[in-house]
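Undergrad: everything below, folded, please.
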Amino acid sequence: MKKFSIVLIAFITCATCAQQIESEVKAEDPININYTTQMFVPDLDIPWGMTFLPDGSLLITEKSGELIHFKNGKKINIEGTPEIYVWGQGGFMDIKLHPNYSNNGWIYITHASSEGSGEGGNTALIRGKLDGSKLTDLEVLYKAEPNTKKGQHWGSRIEFDNEGFLYFSVGDRGNRNVNPQDITRDGGKIYRLNDDGSIPEDNPFVGTNNAKTAIFSFGHRNPQGMVKHPYTGSIWVNEHGPKGGDEINIVEKGKNYGWPVISYGVNYSGTPFTDITEKDGMEQPFFYWVPSIAPSGMTIVSSEKYPNWKGNILVGSLKFKYLERLIIENNKVIKREKLFEGLGRIRNVIQAPDNYIYVAVENHGIIKIVPEN
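TA: Predicted coordinates for the structure are as follows:
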């Protein structure tokens, strides 16, 4: 076991609902709270998705294509998985149980797929059932089109809301000038489906000529974090910006989140691609980062095991290799903290049914965060 101290790194000030770092906190403002991390699942490469089964065992997707069942301290490789198109940032991605899993057994997965039109691949959403050590009854619920050989911005996370609707994300697939703002094209969107893959009748673009009717919101870049708020039931996402401009957004029906027309980031070369950060008809982020932290995975804490974290957001940083805590008051981020610096590239973070927080770390494994008394 290892102990880590948490150090407050920045206050946030906010003129509007969009926020960024204004200044570093002075050295006399540290928070000295110790937490213990316990290795839960060792020796994983890129553990993208994880979901706990009712018996306390864990399903883990490895980006390279393996589905692992971790039970009684052992890793079991699950057979019958779909063909995974591993390319660039794409591979085996998120995994989520149906809210009524104990009765229906459905497991939902996103992955990069070469099925469909065009060369290359795009993001697919499937569901299946676990029968011993085999995945069975596979159904493709949605496949983004067309395929492309570009390796970036696949998304992809999955979440259910309180009404049982299924949400999932697909990134802009590296085609920012076309996909995100066009509701007749896949990419750069948050999608909403019924649990069987059918389109909800009240989706915002049902009846719109040529629209992809699964779309719930658009103007996104590459959302790799998604969570249902435990208190409000709303769907929150985090998404990668370019150089600067990573965002957290609260997803609302039919809303346009602006990418790439408005952004707080610039090209990786440092050159601008837009000169505006706001525009009528486009949503401002709840929060944004400059510089980028490369966010992946997100949870909002409600567990009594972390009483001083309740209502706060935890986000993994791929770039800087730490877990970030965003402290919320009056629906605004007022402080940031770096947790567990140097732990590694954090791909995912969840609050599990046992009310502990689990963090998936690339080239390391899955750790459990245990608060000390």
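
Undergrad: contacts, neighbours, all on C-alpha from now
TA: Will do.

Undergrad: in stretch 9-25, what's buried?
TA: Neighbour-count burial for stretch 9-25 flags I9, A10, F11, I12, T13, A18, Q19, Q20, I21, V25 (criterion: 16 or more other Cα atoms under 10 Å).

Undergrad: contacts only, for the residue nearest the centre of the chain.
TA: In the chain, the residue lying closest to the centroid (Cα atoms, centre = their mean) is G225, at 1.5 Å. Counting by Cα atoms under 8 Å, 6 or more residues apart in numbering, G225 makes contact with S156, R157, V237, N238, E239, P295, S296, G297, M298, N348.

Undergrad: to compare with the earlier structure, here is another sequence to fold:
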Amino acid sequence: MRLTWIPLAVLGFVAACAPAAPSQPPAAASASQKIEVTELASGLAFPWGAAILPDGAILVTERDGRLRLIKDGKLVAEPIGGVPPVLNDGQGGLFDVALHPDFASNRLVYLAYAKGTKSANHTAVVRGQFDGSKLVNVEPVFDSIPERQTQAHYGGRLLFLPDKTLIVTLGDGYEYRDKAQDLSSDLGKIVRITDTGQPAPDNPFVGQAGKRPEIYTYGHRNVQGIAHDPVSGTLYAHEHGPKGGDEVNILTPGRNYGWPVITYGVDYSGAPISLESKKAGMEQPLIYWVPSIAPSSMVVYTGDLFPAWKGDLLVTALAGQQVRRVDLENGQVKAQETYLTDREERFRDIIQAPDGSLIVLTDDPEGKVLRLTPGR
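TA: I've put the predicted structure just below:
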């Protein structure tokens, strides 16, 4: 293991917006917190998602289709067997991994991945029982519809809620962005299903003709961050904007989050996507970022190692090359701080360990698994 001492970098504020307070939040005071970074593993091919087993071992997905295990502080050389074939092309590949809430008794592991061919593919979820070296009894759980002819914007994050329903985040397929407003399509949606893959029975569009019953919220671009606050019950999601306009949203079942009708970003060419950033019947983000930081995952911090962070959002960023703390007070953004910027690495995932430390993945062909704890 290698230990590195990283000072906390406070960069000030980017453009931000909250529904009740659309002006920029006040500047934060300088911080003196240090972060100790411990490298747990390296040499992983674009690690994408992670989950911590009850014995402290860590499952890590690699985008090219391998599921790996870090056990007793070392990366096990042999990948875990039983993973289905994935479409490893463009942004496609093996995405997130999640444990069933009753994993200790049923050993069920869930995987999200790109399924199909270059000309016909979609985001899918499977589950299998982990026997310590492979997944057995692997079965399909969810296949988003329709198929797309693109290798972009899959979403791919998984989150079990306290009622044991499963949230699956999806993308708009990039070239199919108008489908984000189409309730007969899963593109540009966040869906909520049972642990066996059925639409949650109390979802907002169950029983409505022409509307997919698995849909929980819609009008999203490419959602790769999902986090639940166990204290307030708030469900947060973040999505990649186009050129500018990355968003963090508070999710309410059945609500429309606007893409592509409203946006704070523009097309990559600089041309407008929409002339509107607000519209009746469409939700405003809690916060948005211009320029984009490319948010890639998110967690609500609930641990004791960083007591000042409790209830705050921790967001990893790709283009922004940072871990960002969004300091929340009474549901509003009070301040933001950026961490690990001097490492000049793209960060793909962040999860909280039972001891309150943080596990972070770097997005790289020789990616790393890092543990963050307070420095002295």
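
Undergrad: coming back round to it: still contacting in the second structure, which of the contacts of G225 of the first structure?
TA: For the contacts of G225 of the first structure, the aligned pairs still in contact in the second structure (both residues aligned by TM-score structural alignment, their matches' Cα atoms under 8 Å) are R157, V237, N238, E239, P295, S296, G297, M298.

Undergrad: how about the fourth one, nearest residue that isn't a chain neighbour?
TA: Counting by Cα to Cα, 6 or more residues apart in numbering, E239 of the first structure lies nearest to P223, which is 3.8 Å off, once chain neighbours are set aside.

Undergrad: before we move on, the earlier item: apart from its chain neighbours, what residue comes closest to the residue nearest to the centre of the first structure?
TA: Counting by Cα to Cα, 6+ apart, the residue nearest G225 of the first structure is G297, at 4.2 Å.

Undergrad: burial measure for the one you found, as a count.
TA: G297 of the first structure: 30 surrounding residues under other Cα atoms under 10 Å.

Undergrad: wait, it sits on G316?
TA: Yes - in terms of Cα atoms under 8 Å, G297 of the first structure counts as a neighbour of G316; the distance is 5.7 Å.

Undergrad: using the three-state scheme, assign S105 of the second structure.
TA: Three-state assignment for S105 of the second structure (DSSP: H, G, I helix; E, B strand; the rest coil): helix.

Undergrad: restricted to strands, list the buried residues of stretch 9-25 of the first structure.
TA: Counting by DSSP state E, those place I9, A10, F11, I12, T13, Q20, I21 in strands.

Undergrad: state the number of residues packed around the closest residue to G320 of the second structure other than its chain neighbours.
TA: Spatial nearest neighbour of G320 of the second structure, chain neighbours left out: I293 (4.3 Å); criterion: Cα to Cα, 6+ apart. I293 of the second structure has 24 neighbours, counted by other Cα under 10 Å.

Undergrad: re earlier: joint contacts of G297 and G316 of the first structure?
TA: I346, R347, N348, V349.

Undergrad: closest to E119 of the first structure among those?
TA: The closest of the shared contacts of G297 and G316 of the first structure to E119 of the first structure turns out to be R347 (Cα to Cα; 27.9 Å).

Undergrad: that closest one touches K319, doesn't it?
TA: No - using Cα under 8 Å, R347 of the first structure is not in contact with K319, being 10.3 Å away.

Undergrad: now do the SS call for N308 of the first structure.
TA: helix.

Undergrad: my error: substitute D178 of the second structure in the last question.
TA: Per three-state DSSP, D178 of the second structure ends up helix.

Undergrad: not counting sequence-adjacent ones, nearest residue to it?
TA: P260 (6.6 Å).

Undergrad: what about that neighbour, how many residues close to it?
TA: Around P260 of the second structure there are 23 other residues, counting by other Cα under 10 Å.

Undergrad: how far away is L67 of the second structure from P85 of the second structure?
TA: 12 Å (Cα to Cα, to the nearest Å).

Undergrad: quick revisit: residues contacting the residue nearest to G225 of the first structure?
TA: So G297 of the first structure contacts Q224, G225, M226, N238, V315, G316, I346, R347, N348, V349, I350 (Cα under 8 Å, 6+ apart).

Undergrad: what two of the residues you listed are the furthest from one another?
TA: Greatest spatial distance in the contacts of G297 of the first structure: M226 and I346, 14.8 Å, computed using Cα to Cα.

Undergrad: ok, so of the contacts of G297 of the first structure, who is nearest I190 of the first structure?
TA: M226 (10.0 Å).

Undergrad: and the one helix or strand the closest one maps to, which stretch of the second structure?
TA: Per DSSP states H and E, M226 of the first structure falls inside strand 223-228. Aligned using TM-score structural alignment, strand 223-228 of the first structure spans residues 223-228 in the second structure.
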